[in-house]
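[1] The following comprises the amino acid sequence and a computationally predicted model.
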Amino acid sequence: MRSSPLSMLYGSVRIPGVFMSESHSETQGRPGFTTRIAIGVLAGVACGLFFGEHTQWIKWVGDGFVGLLQMAVLPYVAVSLIANVGRLSLRSSLRLLRTSLLVLCLLWGIGFVVLLIMASAFPRWETGSFFSSRFTDEPPVAEWLDLFIPSNPFRSLADNSIPAVVVFCLGLGIALMSLPNKRSLLEPLDVLADALAGLNKLVVRLTPIGMFAIVAHTAGTIDPVQFSLIQGYLLTYSVAALIVSVVILPATVSAITPLSYWQVLRASRDPLVAAFVIGNTLSCCRW
């Protein structure tokens, strides 16, 4: 059977830690990693509701955990892109590019449909017209060149400018394709990727503590009046996120890769919970 370009890339790209949840499987008398995350979230909710604003001091624990998660994300993305694009041939890279564009358009289509459905779920509010000085303020201008053109790759890494970093790494990986002695560079990059994966594993072990701190601070400091105003948005967002992340995206991934639906769901359950609580998908890219 002829393999698809995405399956070829899946076989050649090493993604250590993508089945992190399986390595944290339940042992004798010890809860699994997902169970510990759920316990941390529930304990954080109980702590925040019980102690209220006294949980403000714990915010630095959650911020530190998010920072540690982001620590190895962009370096790993850069190293992996350079190494795995560089080891491809020109023919396979063109096939992969064509298939990737189709998958990207499919994901964009799913996103637009979900946004339209979510927007129609909110009622129309008729309010009075009041003047505000914000109406005269000019909106901030997006620096598209700085966002996508890596004029200084190191500054792009420091600023977490993901599009610019991806453009630089793809360009360097494409340049590596035709080099005869590229293996001498690819092997050290693989070792560096493994080291970054090991660093990420150390940070991931702190996830239950980080989830507890983030949820406790949020539950303890949120204004009940403000919560009552946004509960419709939270309900709509939660339902849409649950349907997309548990049903639509795993089914799409299983349709274009050798993985089954349940394999995708088991591999993504921990980062999905973390991304939903943290509210920052970048922190969970290297889970």
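    Looks like it came in fine. Residues are numbered from 1 along each chain as shown.
[2] alpha carbons only for contacts and neighbour counts from here, please
    Will do.
[3] Touching stretch 228-247 from outside, list them.
    114, 118, 121-122, 265, 272 (C-alpha atoms under 8 Å, 6 or more residues apart in numbering).
[4] Return the subset of the residues you listed lying in strands.
    Among the contacts of stretch 228-247, DSSP state E puts none in strands.
[5] List just the nearest of those residues to Ile82.
    Nearest to Ile82 among the contacts of stretch 228-247, counting by C-alpha to C-alpha, is Leu272 at 26.4 Å.
[6] separation between the residue nearest to that closest one when sequence neighbours are not counted and Arg269?
    Closest residue in space to Leu272, ignoring its immediate chain neighbours: Ser245 at 7.5 Å, by C-alpha to C-alpha, 6 or more residues apart in numbering. From Ser245 across to Arg269, the span is 9 Å (C-alpha to C-alpha, to the nearest Å).
[7] where do the contact lists of those two overlap?
    Counting by C-alpha under 8 Å, 6+ apart, nothing touches both Ser245 and Arg269.
[8] residues near Gly111, how many?
    Neighbours of Gly111 under the rule other C-alpha atoms under 10 Å: 12.
[9] ignore the last one, Ile39
    Neighbour number of Ile39 under other C-alpha under 10 Å is 17.
[10] Need the nearest residue in space to it, chain neighbours excluded.
    With C-alpha to C-alpha, 6+ apart, the residue lying closest to Ile39 is Pro208, at 7.6 Å.
[11] Show me what counts as buried in whichever strand or helix holds that neighbour.
    Per DSSP states H and E: Pro208 is located in helix 207-221. The neighbour-count check on helix 207-221 (16 or more other C-alpha atoms under 10 Å) flags 207-221 as buried.
[12] Can you pick out the most distant pair from these?
    Applying C-alpha to C-alpha across those, the maximum distance is between Thr207 and Thr221, 21.2 Å.
[13] that's a helix at Glu151, yeah?
    You called it Glu, but residue 151 is Ser. No: Ser151 sits outside any helix when classified using DSSP: H, G, I helix; E, B strand; the rest coil, being coil.
[14] also this one, for the comparison:
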Amino acid sequence: MTGICLGESAQPFKALGDVYVGLMQMTIIPFIVFSLIGNIGRLNRENLQLLVRTGIVTYLIIWLFAALTTLCFANAFPALQTSHFFSSNLIEAPPTIDWFKLFVPSNPFKSLSESSVPAIVIFCIFFGIGLIGLETKGMLISLMNTSARTLINVNSMVVQLTPLGIFAITAHASGTVTPQEFERLEAYYLMIGACTLVLTLIVLPLLVCSFTKIRYQDVLRISADSLITTIVTGSVLSGIPLLLKATKSFFQENLEDGTQNAEFAEFILPLAYPFPNSGNLTALLFVSFSAWFVGQPLSFGEGLDLFWVGTFLMFGKVLLAIPFLLNMFQLPQDMFQLFIASGLFAGRLSDALGSMHYLVFTLIATARMTGHFEVQWTRLLKNLLIMSVAVVSLLALIRAPLVSLSAQDDTRPLILNRSNLFESKNSPLAIVPAGPNPVALTGFKNRLERIRDRGVLRVGFQEDYIPYSFLNSQGKLVGMDVDLVAKLAQELGVAVELVPYKRTTQQQQMEDDHFDIAISGISVTLERSERMLLSEPYLIVNLALIVPDHRRNEFESEDRINEMENPHIAVLEGSLFEEGVRQHFPHAIIDLISTPAEFFEDTQADYDVLATHAESGFAWTLIHPEYSVVNPFAHADRAPLVIAIAGRDLALEETIDTWIRLQKMNGQIDHLKEYWIEGKDAHSTPQRKPFLGLLPH
């Protein structure tokens, strides 16, 4: 309620939430080290062999079924047409995973300092195994166990801050997340709810029925009290005693050698607890959800990487695994705040699944150790069919609400409702017909002198070059470049006459004195620099591709594109990127176009993709959300944007160069970039208004 009432004013709560998250994470890596070494090191060789023979096989069976089920749900998020403004992290090269560095602890101290959890886990496992044969290990094991318990106590102290931390995180989220984003968060709740439900009540219990003679209803009866307790308390540990008691009672009441089975169960269940459970695995759904949420859904291959790496990360703590995975797939770290806030609901469901996981592990492992394990193929095939039908049916059931939640609002107003920041009555902007300057240059007068004498700066522009110069929803010429010359005119104390041009006529119009300078995302090329003066760059842009959403995966790597047979790539005529595209894709057919609008509007052309500035591409996808921006390039390909100066007027060039340098120094260029390209501080961007501000005064 606090966040809803305060709206954007709830932003300060983020700092308090960050402090809470940091305190929750501070004990995680030390706990991994002490707990794993202590739990493995205390085993004797017989227990280790028993664990290897029985526990690992059982664990892998359960993990395989849980992973396959979770993977089905992770890949079930519906296609999402999402468009947003440019962000530099969205055009960075696809991440390459250094598997050696990730998993091999060649320098354990470096792995610890870099929070490389998989490498830390592997080091601790080997260290623990190395302790098993040592007679003098007692003191070290005692130290490890004491340290682990101490960290649990420290964590318990931090947990006491949970109400305050959750309050801050939830207040910030509910106040600053837009209603549309809240709707998409419901998709995560729906997905993890369905996934944990089918795993807890169908998949895992049926595994027990497939490999033992224990009935399905018995599994549910044994787990009932533990599941309820775990959901209420939000802790798997709180349900373990109830689980152990119910398991021992079942064995003693229903099996002839029940006492022996009960003794094995009493040993196996505590041994299984330090290892990841299926509930931890479902937390990986949040990473898939995050990628879908921000419009960068993971490919199937990336999904496999997620589950492979995530399996090792879960030997640590979920609170450390999620930030690591978000960073690994270049997803916003702010999503971790949503993960914490969602834990009030999703975390309890995952804990309940974890409780069922430990029960199923105990029942199957005990059956293996006591000779009651038997693969009943007929029942297994029948249960596999039931599992498959349950998963497919549940996915079909939640499909409609997921599609509804993935619907996107009209994003065109985000760019088309913008107005210039620096346009003023003292320096008005007026579009005039193309034609020579009515005041011709005479004698030794240069253009700068004519501009000051006449009080008018004539600027050439293209009207459909988003976001640099274009007509907004009110029919006014706006854009970053238009704003830039409006600011220049203000400081020169002159008005602006805007003269339209096309790429094919720009050079001739400049020679015919139609305008003093030209704008609209002009990039530097050698040919252009030979024909006209070019100012100092005011912006550096990045080459990227605009592709139809349904073909995004086809164009995400250079190698895949070069394997295609003569793809048609549209490129802006005269762009510096034209030569770069030819070098990157030598077998492609290059189609030159005069404006990006041709790519979207010419339905007769057979363009596959458009190669253009990523900064411009993201703005175009706001108008055409059925397209996406991808960066297939291993190395960044950049180009400078400049102002073209007519007549090789050195005085005008020097003035504009000096002015651009000053605008860079005082932050005005950055301000324009943030507004027009990154979409910050936009009047048209819907923000959460405080509820109190909506009440009548």
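    Sure, I can see it. No experiment lies behind these values; they were computed from the predicted model shown.
[15] With both chains overlaid, what TM-score comes out?
    After superposition, the two chains reach a TM-score of 0.66 (TM-score structural alignment, normalised by the length of the first structure), with 229 aligned residues with a C-alpha RMSD of 3.8 Å.
[16] which residues sit in contact with Gln25 of the second structure?
    319-320.
[17] which position in the first structure aligns with it?
    Using TM-score structural alignment, the equivalent of Gln25 of the second structure in the first structure is Gln70.
[18] go on, Gln509 of the second structure?
    Looks like Gln509 of the second structure stays unaligned there (TM-score structural alignment).
[19] if I look at Gln509 of the second structure, how far off is Ala518 of the second structure?
    10 Å.
[20] same question, Leu80 of the second structure
    38 Å.
[21] quick one: which of those two has more around it?
    Neighbours per residue, other C-alpha under 10 Å: of Leu80 of the second structure and Ala518, the larger number sits with Ala518, 28 against 20.
[22] part of a strand, is that one?
    Yes: with three-state DSSP as the criterion, Ala518 of the second structure is assigned to a strand.
[23] Quick check: it vs Val485 of the second structure, distance?
    From Ala518 of the second structure to Val485 of the second structure the distance is 10 Å (C-alpha to C-alpha).
[24] for Met24 of the second structure, same thing?
    Met24 of the second structure sits 51 Å away from Val485 of the second structure, going by C-alpha to C-alpha.
[25] go on, Leu90 of the second structure?
    In terms of C-alpha to C-alpha, Leu90 of the second structure sits 29 Å off from Val485 of the second structure.
[26] Same drill for those two, tell me which one is more crowded.
    More crowded of Leu90 of the second structure and Val485, by other C-alpha under 10 Å: Val485, with 22 against 19.
[27] Please, which helix or strand holds that one?
    Going by DSSP H and E, Val485 of the second structure is part of helix 480-492.
[28] Repeat that for Pro140 of the first structure.
    Applying DSSP H and E, one finds Pro140 of the first structure in no helix or strand.
[29] picking that back up, please spell out the ChimeraX selection for the buried subset of the contacts of stretch 228-247 of the first structure.
    Under the burial definition 16+ other C-alpha under 10 Å, those of those that qualify are selected in ChimeraX by:
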select :265,272
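[30] Dump the contacts of stretch 228-247 of the first structure to JSON lines, plus distance to Gly40 of the first structure.
    Below are the contacts of stretch 228-247 of the first structure laid out as JSON lines (distance: C-alpha to C-alpha, whole Å):
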{"residue": "Val114", "distance to Gly40 of the first structure": "30"}
{"residue": "Met118", "distance to Gly40 of the first structure": "30"}
{"residue": "Ala121", "distance to Gly40 of the first structure": "32"}
{"residue": "Phe122", "distance to Gly40 of the first structure": "32"}
{"residue": "Leu265", "distance to Gly40 of the first structure": "21"}
{"residue": "Leu272", "distance to Gly40 of the first structure": "15"}
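[31] Just the closest of the contacts of stretch 228-247 of the first structure to Phe33 of the first structure, please.
    The shortest approach to Phe33 of the first structure among the contacts of stretch 228-247 of the first structure belongs to Leu272, at 13.1 Å (C-alpha to C-alpha).
[32] Tell me the spacing between Phe300 of the second structure and Phe286 of the second structure.
    16 Å.
[33] More neighbours: which of the two?
    Comparing Phe300 of the second structure with Phe286 by other C-alpha under 10 Å, the one with more neighbours is Phe286, at 25 against 12.
[34] and the gap between the more buried one and Gln337 of the second structure?
    12 Å.
[35] what do you get for Leu161 of the second structure?
    For Leu161 of the second structure, the distance to Gln337 of the second structure - C-alpha to C-alpha - is 16 Å.
[36] out of those two, which sits in the busier spot?
    Using other C-alpha under 10 Å as the criterion, Leu161 of the second structure and Gln337 rank with Gln337 on top: 19 against 14.
[37] Is it correct that that one is in contact with Ile169?
    Yes: with contacts counted by C-alpha atoms under 8 Å, Gln337 of the second structure reaches Ile169, the gap being 6.6 Å.
[38] what residues are shared contacts of those two?
    What both Gln337 of the second structure and Ile169 touch, as defined by C-alpha under 8 Å, 6+ apart, is the set Gly17.
[39] Counting by contacts, list what the lengthiest helix in the second structure packs against.
    In the second structure, with assignment by DSSP state H, the single longest helix is helix 377-405. Using 3 or more C-alpha pairs under 8 Å, 6 or more residues apart in numbering; DSSP states H and E, the elements in contact with helix 377-405 of the second structure are helix 179-198, helix 204-211.
[40] Quick one: closest of those to Leu414 of the second structure.
    The nearest among those, by C-alpha to C-alpha, is helix 179-198 at 14.5 Å.
[41] in the closest one, what's buried?
    181, 184-198.
[42] now swap in stretch 267-287 of the first structure and tell me
    267-274, 278, 282-287.
[43] and those, which two are the farthest apart?
    Counting by C-alpha to C-alpha, the most remote pair of these is Ala267 and Ile278, 18.4 Å apart.
[44] how about Leu145 of the first structure, what's its partner in the second structure?
    Under TM-score structural alignment, Leu145 of the first structure pairs with Phe100 in the second structure.
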